[in-house]
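[1] Sequence and predicted structure are below.
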Amino acid sequence: MKRLILLFAALLAIAPAAFADRSFLVDADWLAGQMKNPKLVVLEVRYHPHRYFTVGHIPGAIQVQRFKDLGDNAGRSIMLFPSRDKFQATLRGWGIDNDSLIVLYDDSRTALAARLYFLLALYGYDMSRVKILDGGTVEWTAFNELTQKPTLPRKRGTVTLKPADRRLFVEWPQVYDDVLSRRDPNIVLVDARPHDMYTGKVVRHAIQPGHIPGAINVVSLDGTDAQTQKWLSEEQLAALYKDVPRDKTVYLYCHDGFRMSLGWLQLKSLGYQDVRVLNGGWSIWDRAMTLPVVEGEQPYDADFSL
């Protein structure tokens, strides 16, 4: 029996993609087949929200405004998590009940939809009832049309959320303690932003260049196809995260919560067990101004390598 257990563990280590679960991803045909389902609620999160009206949306879709609806508008960073009560009220306004079938889509390679997916998981929604349209608007418009016809308001929903699941996120003091101070070998910190922002070569949506000391860079958007906007294969995704051990606790961050949510979803789909995002992301760390920052290709610079 012991040998069998060791063999199974070895198989997990060398072939993680074989155990992946991406059942939350659906295609346009699946969604089209659900359009008459009375429990269906389709939510659109566009990078440019006005395109819901000017370009059009999937028939019946409700607009989600990513900054207004998916963050704490009065917080130190607008993309801290919204409170449970605020997010619950938002969901009820979209007509969501505890047994709604929710389909999310965007035009940004799943990064925006992933934030909404993460928040639903954070506050305890039944995630077996939440799907993401793989490929978003590109997938839908291959054989279907968008509409500019306004979506009629739904009856106010009755969804009841749970307290935030503390196993899904960290705050910046915990990152400072675990990664910078104690160098906990069981923690891996991942920066999900574009590489030139990680190194500090480019400063965008930030005050300072660089990354949190100790972070490695895995660009979550690289796990999707730029043209089709669909997820890459399980094997390709596993290769992207090859430097992230499966038996470690993973902390993820990006600028404002979208790309790190995509990274969280990618890792969970690959079978990683303990994955957490930094509440507020780089925005919280960066705007503190006195927290240490590293520029360049390496996780640590000379000051932190001693």
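    Looks like it came in fine.
[2] drop to CA atoms for contacts and neighbour counts, all remaining ones
    Fine.
[3] residue ranges of the helices in the stretch 201-306 of the chain, please?
    Using DSSP state H, counting those that start in this stretch, the helices found in the stretch 201-306 of the chain span residues 234-240, 258-269, 281-287, 302-305.
[4] With mean neighbour count and distance to residue 110 added, can I get the ones you listed in CSV?
    CSV is the format used below for these (neighbours: other C-alpha atoms under 10 Å; distance: least, C-alpha to C-alpha, whole Å):
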stretch, mean neighbour count, distance to residue 110
helix 234-240, 17, 14
helix 258-269, 25, 7
helix 281-287, 22, 18
helix 302-305, 9, 35
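[5] Dump those to a markdown table, plus distance to residue 56.
    Converted to a markdown table, the helices of the stretch 201-306 of the chain look like this (distance: least, C-alpha to C-alpha, whole Å):
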| stretch | distance to residue 56 |
| --- | --- |
| helix 234-240 | 31 |
| helix 258-269 | 23 |
| helix 281-287 | 31 |
| helix 302-305 | 50 |
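[6] Which one of those lies nearest to residue 139?
    Nearest of these to residue 139, taken as C-alpha to C-alpha: helix 258-269 at 18.1 Å.
[7] next up, a second structure to put side by side with the first:
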Amino acid sequence: MDTLMDVATLRDRIDSGRRTVLLDVRWALGDPHGRDHYRKGHIPGAVFVDLATELAGPAEPRRGRHPLPPLEQFQASVRRWGVRGGDVVVAYDDSGNMSAARLWWMLRNAGFRTVHLLDGGLAAWRAAGFGLESGDDGGPAVPPGDAGLSDTALSEGAMPRIDAGQAAAWGRQGLLLDARAGARYRGEIEPVDPRAGHIPGAVSAPTTANLAADGRFLPPEELRERFSRLGVRPGVPTAVYCGSGVTAAHEIAALDIAGFPAALYPGSFSEWSNDPANDVVTGAAPYAEGSAGGD
């Protein structure tokens, strides 16, 4: 299962008329105007995906800021987007796939094998000189009840994940990666969650270090070298968290490209830090890499 699709391959699929469902996941922490950005310009045929309402349930302290939505809610969204079983799905955003990776992970978790991230996202499409269209959804979405979508019955559990109890012990049996900004990991700042710091035993691994300067993922060999330096090894159970389970999916995509499986902690630090029974530690131990951030 290829995690990435490059813009030349996507353009060729579009030009040749091969069915491709394009999903635009424009979202960033502190910027709730994804739909407005989409309306101003998106890849022709792309359908807008609202991360806050379609890729997450309502925020609550015991589950975090972006808990995974109920399966039936996600299935209704997938049908709205026009996705059928067996479709080739390509997700993108305008921030190095930091938010699109959430959709990639959720579809993979639901059993979709042919879902990809557009490497470099919207910036790579623009850089290649390809045009955009404006306005509202112009993609393959079909009205609810269309019989052609009846085969889109989702399952879940195809991707590994852990809960808070497992996260508490993970550092003793494997490797727990913290995908947030180094400054948030160290507890120097905390803009959104109730306590600053990190889960005991976690290793700092900011998501932005997965990307080259142009927003594309580093080559597999460079990602393997990066994660090996952080302690990732074959046979060592690896799990990832971030602020609310969004950019941790980006880390899991990068690990997948590098050839390493990893589990997601969906509640992430927003869930963890809201429970006073959970310890939070500050400082650079056991390791701190970089200072760029996640959600």
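    Yep, that arrived. Fair warning: this is a prediction, and the values are worked out from it, not measured in the lab.
[8] so what number do they get for TM-score?
    The TM-score (TM-score structural alignment, normalised by the length of structure 2) is 0.85; 268 aligned residues with a C-alpha RMSD of 1.9 Å.
[9] if we can go back for a sec, figure out which of the helices of the stretch 201-306 of structure 1 is closest to residue 159 of structure 1.
    Of the helices of the stretch 201-306 of structure 1, nearest to residue 159 of structure 1 by C-alpha to C-alpha is helix 258-269, at 22.5 Å.
[10] tell me what the closest one is packed against?
    helix 111-122, strand 249-253, strand 275-278 (3 or more C-alpha pairs under 8 Å, 6 or more residues apart in numbering; DSSP states H and E).
[11] Now the first one on structure 2. Mean distance?
    For helix 111-122 of structure 1, the mean distance to aligned residues of structure 2 following superposition is 0.8 Å (mean C-alpha distance after the TM-score superposition for structure 1).
[12] follow-up on the earlier one: closest to residue 176 of structure 1 out of the helices of the stretch 201-306 of structure 1?
    Nearest of the helices of the stretch 201-306 of structure 1 to residue 176 of structure 1, taken as C-alpha to C-alpha: helix 281-287 at 9.8 Å.
[13] That closest one maps to which residues in structure 2?
    Residues 268-274 of structure 2 are matched to helix 281-287 of structure 1 when aligned by TM-score structural alignment.
[14] Same question for stretch 230-238 of structure 1.
    Using TM-score structural alignment, stretch 230-238 of structure 1 pairs with 216-224 in structure 2.
[15] re the thing from before, closest one to residue 31 of structure 1 among the helices of the stretch 201-306 of structure 1?
    helix 258-269 (20.4 Å).
[16] residues in structure 2 matched by that closest one, start to end?
    Taking TM-score structural alignment, helix 258-269 of structure 1 hits residues 246-257 over in structure 2.
[17] Relative to the whole chain's centre, how far out is that stretch?
    6 Å (C-alpha atoms, centre = their mean, to the nearest Å).
[18] Tell me which stretches of structure 1 form strands.
    25-26, 40-45, 62-64, 101-106, 130-133, 169-170, 187-191, 216-217, 249-253, 275-278 (DSSP state E).
[19] Please produce a markdown table containing those, extended by mean neighbour count.
    A markdown table is the format used below for the strands of structure 1 (neighbours: other C-alpha atoms under 10 Å):
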| stretch | mean neighbour count |
| --- | --- |
| strand 25-26 | 17 |
| strand 40-45 | 24 |
| strand 62-64 | 21 |
| strand 101-106 | 24 |
| strand 130-133 | 23 |
| strand 169-170 | 18 |
| strand 187-191 | 24 |
| strand 216-217 | 22 |
| strand 249-253 | 24 |
| strand 275-278 | 23 |
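[20] can you tell me which of these comes nearest to residue 209 of structure 1?
    Among these, if distance is taken as C-alpha to C-alpha, the winner is strand 187-191, at 13.2 Å.
[21] contacting residues for residue 298 of structure 1?
    With contact set as C-alpha atoms under 8 Å, 6 or more residues apart in numbering, residue 298 of structure 1 has these partners: residue 216.
[22] what lines up against it once you look at structure 2?
    Alignment note (TM-score structural alignment): residue 298 of structure 1 maps to residue 285 of structure 2.
[23] Now do the alignment partner in structure 1 of residue 160 of structure 2 against residue 46 of structure 1, distance only.
    By TM-score structural alignment, residue 160 of structure 2 lines up with residue 168 in structure 1. Relative to residue 46 of structure 1, residue 168 of structure 1 is positioned 25 Å away (criterion: C-alpha to C-alpha, to the nearest Å).
[24] Also residue 215 of structure 1?
    29 Å.
[25] Distance to residue 147 of structure 1 added to the strands of structure 1, as JSON lines?
    Formatted as JSON lines, the strands of structure 1 follow (distance: least, C-alpha to C-alpha, whole Å):
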{"stretch": "strand 25-26", "distance to residue 147 of structure 1": "21"}
{"stretch": "strand 40-45", "distance to residue 147 of structure 1": "13"}
{"stretch": "strand 62-64", "distance to residue 147 of structure 1": "12"}
{"stretch": "strand 101-106", "distance to residue 147 of structure 1": "15"}
{"stretch": "strand 130-133", "distance to residue 147 of structure 1": "17"}
{"stretch": "strand 169-170", "distance to residue 147 of structure 1": "37"}
{"stretch": "strand 187-191", "distance to residue 147 of structure 1": "37"}
{"stretch": "strand 216-217", "distance to residue 147 of structure 1": "39"}
{"stretch": "strand 249-253", "distance to residue 147 of structure 1": "35"}
{"stretch": "strand 275-278", "distance to residue 147 of structure 1": "35"}
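[26] So for residue 89 of structure 1, which of those sits nearest?
    Of the strands of structure 1, nearest to residue 89 of structure 1 by C-alpha to C-alpha is strand 62-64, at 13.4 Å.
[27] Could you tell me where that closest one falls in structure 2?
    So strand 62-64 of structure 1 sits over residues 47-49 in structure 2, by TM-score structural alignment.
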